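>>> Coordinates only, no sequence provided:
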């Protein structure tokens, strides 16, 4: 891998990290606001803010797992393997087609 490619990948990674940390900060601020609103409205007798916190938190956890390398299904390695596989299939198909009429 050349230096330019490494730089581009590192830059993309930093951009993804920045996006994740921004999402996390917004998650914390908004959920604190919702907690205060819930407390002011009904004194937490029915903590409705937790529904939002749980579902949004699930999304944040999935983003974190993907970002920090726990993407088990469609990882970057999987993408690269599939790209190579399709390229090899296409090349094999072309070779077979060329030799078919000889």
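All right, it came through fine. Computed from a predicted model, the values in this text were never measured in an experiment.
>>> CA only for contacts and neighbour counts going forward, please
Will do.
>>> Run the chain-centre distance for the helix or strand containing residue 21.
In this structure, residue 21 is located in helix 3-42 according to DSSP states H and E. Here helix 3-42 shows a centroid-to-chain-centroid distance of 13 Å under the convention Cα atoms, centre = their mean, to the nearest Å.
>>> hold the first one in mind and look at this next one:
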């Protein structure tokens, strides 16, 4: 048995699982930073007597929502990505451009 065969990172399923777990962890980190920073901005906004903190919260919230969609819907939360890859493989095979 070679050293490579015992290394779990050379297993395609293991690599995929690690990549998906890393992407989800990245989103959770992003969400925590979003909450903490926006709490500080709300405190500053309230202290200044104006409610301007909603604007960065909405803008960043949109980015967080897009990030979540990419992580949980398109990249592994469902099999949509795998179906799209398979559809591309089928199209390439039908067109005869295999390589």
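Received the coordinates, thanks. In this text, all values refer to a predicted model and were calculated from it rather than measured experimentally.
>>> From the contact counts, what lies against the helix holding residue 21 of structure 1?
Packed against helix 3-42 of structure 1 by the contact rule (3 or more Cα pairs under 8 Å, 6 or more residues apart in numbering; DSSP states H and E) you find helix 49-67.
>>> Quick one: the residues in structure 2 that the helix it packs on pairs up with.
With the alignment judged by TM-score structural alignment, the segment of structure 2 matched to helix 49-67 of structure 1 spans residues 53-71.
>>> Check which residues of the matching stretch are buried.
Residues of stretch 53-71 of structure 2 classed as buried under the neighbour-count rule (16 or more other Cα atoms under 10 Å) are 53, 57, 61, 64, 67-68, 70-71.
>>> Can you give me the distance of the residue minimising distance to the centre of structure 2 to residue 24 of structure 2?
In structure 2, the centroid-proximal residue (Cα atoms, centre = their mean) is residue 71; its distance is 2.8 Å. Counting by Cα to Cα, to the nearest Å, the gap from residue 71 of structure 2 to residue 24 of structure 2 is 6 Å.
>>> Residue 82 of structure 2 now?
Following Cα to Cα, the distance that separates residue 82 of structure 2 from residue 24 of structure 2 is 17 Å.
>>> Pick out whichever of the two has more residues nearby.
Higher neighbour count among residue 82 of structure 2 and residue 24: residue 24, with 20 against 13, using other Cα atoms under 10 Å.
>>> give the contact list for the counterpart of that one in structure 1.
Matched by TM-score structural alignment, residue 24 of structure 2 corresponds to residue 17 in structure 1. Contacts were defined as Cα atoms under 8 Å, 6 or more residues apart in numbering; by that measure residue 17 of structure 1 touches residue 67.
>>> Could you measure from residue 17 of structure 1 over to residue 86 of structure 1?
Relative to residue 86 of structure 1, residue 17 of structure 1 is positioned 31 Å away (Cα to Cα).
>>> cool, residue 96 of structure 1 as well?
When Cα to Cα is the yardstick, residue 96 of structure 1 and residue 86 of structure 1 sit 15 Å from each other.
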